[in-house]
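J.: coordinates for the following, if possible.
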Amino acid sequence: MKHQGFGPVTAVANQKGGVGKTTTSINLAASLAALDQRVLLIDLDPQGNSTSGLGVDQKQVESGTYDVLMGEVLLADALITTDCDRLFLLPATMDLAGAEVELVNEQGREQRMQNAFAGFQGEPFDHVIIDCPPALSLLTVNALTASDFVMVTLQTEFYAMEGLTQLMDSIRRIRSGLNPDLNMEGILLTMVDRRNNLSVQVEQDVRAYFGSQVYENTIPRNVRLSEAPSFGVPVMYHDVKSKGAQAYLAVAQELMHRRSI
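T.: Alright, predicted model coming up:
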């Protein structure tokens, strides 16, 4: 799927919360921007953590993802700049929490995000990153229907594999019904602690099962990564030398290498 004016669209997804999905969305987008890519981050999570994580107050946003999904505002008119060079944001507003209920009986409800990309008038983007809600919801289906790739974040913990089969089944269903061009970008292991035997074992198990689908680079547990959202900046703007910042830069480079950019 190619949207005019946009490079590859990547949905960052996992129906489990607390697995580094929003952290990855923010910091992968910022890292790609640091590599001279023009990037759009779409906050499709009603919690709005990608929005606040870039220093934007939801209450001050005039229009955002909700308005675009409802067809009330054009995508190009809802984008805002961020303090990060080459990184733009489609913010989540408080109204987004009600979008699923409002859309449930609407025809073509799964394609609202896809339709928003059509007819885009503006400077082209090299990458689009979509931060999905932590659920296999209508909003997540919208993201996957509009995307070229899906990246799954997976925390290296005891229940890491729980629910992953369900997510993979959902991806297959969307590929067969709504978006045949959806590709598995890969699985990104997050909150990795190689001092912890369980974390090491989970990583080994995931790599043994999924093979090359798993990113070579991983995201470590890192204090600077945890602190950055409270400052409203990606971790590289908080401490570029931190292990977290360097890890996401490496993941961004690996993504570009995988796609031969």
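
J.: please make it C-alpha for all contacts and neighbour counts, starting now.
T.: Will do.

J.: which residues in the protein form helices?
T.: 21-34, 49-52, 65-69, 75-78, 99-103, 112-117, 138-146, 164-177, 197-210, 223-231, 235-238, 243-258 (DSSP state H).

J.: quick check, Thr140 in contact with Pro133.
T.: Yes - counting by CA atoms under 8 Å, Thr140 does reach Pro133; the two are 6.3 Å apart.

J.: please generate a structure for the following sequence too, so the two can be compared:
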Amino acid sequence: SQLIPYTYKPGLDVITSCLDLSGAEAELLNEAGREYILRELFEPVKDQYDYIIIDCPPSLGLLTLNALTSSQSVYIPLQTEFLALQGLAKIKQVIDKVRFRLNKELQIGGVVATMYDHRKLLNRDVVATIYKYFGDKVFKTLIRDNVTLAEAPAHRKDVFAYNRKSAGARDYLSLCHEIIERTKTSTPKVALAAELSN
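T.: Have a look, this model is predicted:
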């Protein structure tokens, strides 16, 4: 019924997921205007933030649909593996439908290649395919395959608190700079961004 953020660090508020969210899709099915519920919850607070980032599950269910309806931009992380490419057309189709029916403002803000290892031919080929499909929407930053990114959550820390000098931390910091640079020319409040995780 309400969004209650907590301050993770100065300048960074977080709203975490909870077990109740697992049943939310079923509960939302009978709600009128169910695609707009998250947008309505964000409305009173969105001007308090420069960015609101919604981390979505890899499914394209009602929760993800709510995030897309609430967002101005969608950022798509894609693992540099063949299977990740198979969902590209579906993701683009869903985004186009949401833009046409529910949210005219929705744009693809960027695509980021993850779990990248420059030594693997497959990874390089997948990145080339992503560039062919999305062109200048692809971020120059590649998130390298890095053990620190897996270790940090196990220690209940973000990657910067766990090892700020790691390749993973440097890559994500570089990505943040790219996102900020890209959004400088858009509206002062780049309100909402949805991420379709893989």
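
J.: quick one, which of the helices of the first structure is nearest to Glu185 of the first structure?
T.: Of all the helices of the first structure, helix 243-258 sits nearest to Glu185 of the first structure, with 8.3 Å by CA to CA.

J.: mean offset of that closest one relative to the second structure (after superposition)
T.: Its aligned residues in the second structure lie a mean 0.5 Å from helix 243-258 of the first structure after superposition (mean CA distance after the TM-score superposition for the first structure).

J.: show me what counts as buried in that helix.
T.: Residues 243-255 are the ones in helix 243-258 of the first structure that count as buried (16 or more other CA atoms under 10 Å).

J.: packing partners for it?
T.: For helix 243-258 of the first structure, the packing partners by 3 or more CA pairs under 8 Å, 6 or more residues apart in numbering; DSSP states H and E come out as helix 21-34, helix 223-231, helix 235-238.

J.: got the ones you listed as a markdown table, with mean neighbour count and distance to Tyr66 of the first structure columns?
T.: As requested, those are exported to a markdown table (neighbours: other CA atoms under 10 Å; distance: least, CA to CA, whole Å):
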| stretch | mean neighbour count | distance to Tyr66 of the first structure |
| --- | --- | --- |
| helix 21-34 | 26 | 18 |
| helix 223-231 | 16 | 23 |
| helix 235-238 | 21 | 27 |
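
J.: can you put those helices in a markdown table and add distance to Glu102 of the first structure?
T.: Formatted as a markdown table, these follow (distance: least, CA to CA, whole Å):
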| stretch | distance to Glu102 of the first structure |
| --- | --- |
| helix 21-34 | 25 |
| helix 223-231 | 30 |
| helix 235-238 | 36 |
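
J.: wait, which of these is closest to Arg175 of the first structure?
T.: helix 21-34 (21.5 Å).

J.: so where is the closest one in the second structure?
T.: Aligned by TM-score structural alignment, helix 21-34 of the first structure corresponds to no residues of the second structure.

J.: now swap in stretch 156-175 of the first structure and tell me
T.: So stretch 156-175 of the first structure sits over residues 80-99 in the second structure, by TM-score structural alignment.

J.: quick revisit: what's the closest of the helices of the first structure to Val152 of the first structure?
T.: From the helices of the first structure, taking CA to CA, the stretch that ends up closest is helix 21-34, at 7.9 Å.

J.: now do that closest one and helix 223-231, the angle between them.
T.: Computed by axes from the mean of the first three to the mean of the last three CA atoms, to 10 degrees, the angle separating helix 21-34 of the first structure from helix 223-231 equals 90 degrees.

J.: looking at the helices of the first structure, which is nearest to Ala92 of the first structure?
T.: Closest approach to Ala92 of the first structure among those (CA to CA): helix 65-69, 5.4 Å.

J.: by contact count, what packs against that closest one?
T.: Secondary elements touching helix 65-69 of the first structure (3+ CA pairs under 8 Å, 6+ apart): helix 75-78, helix 112-117.
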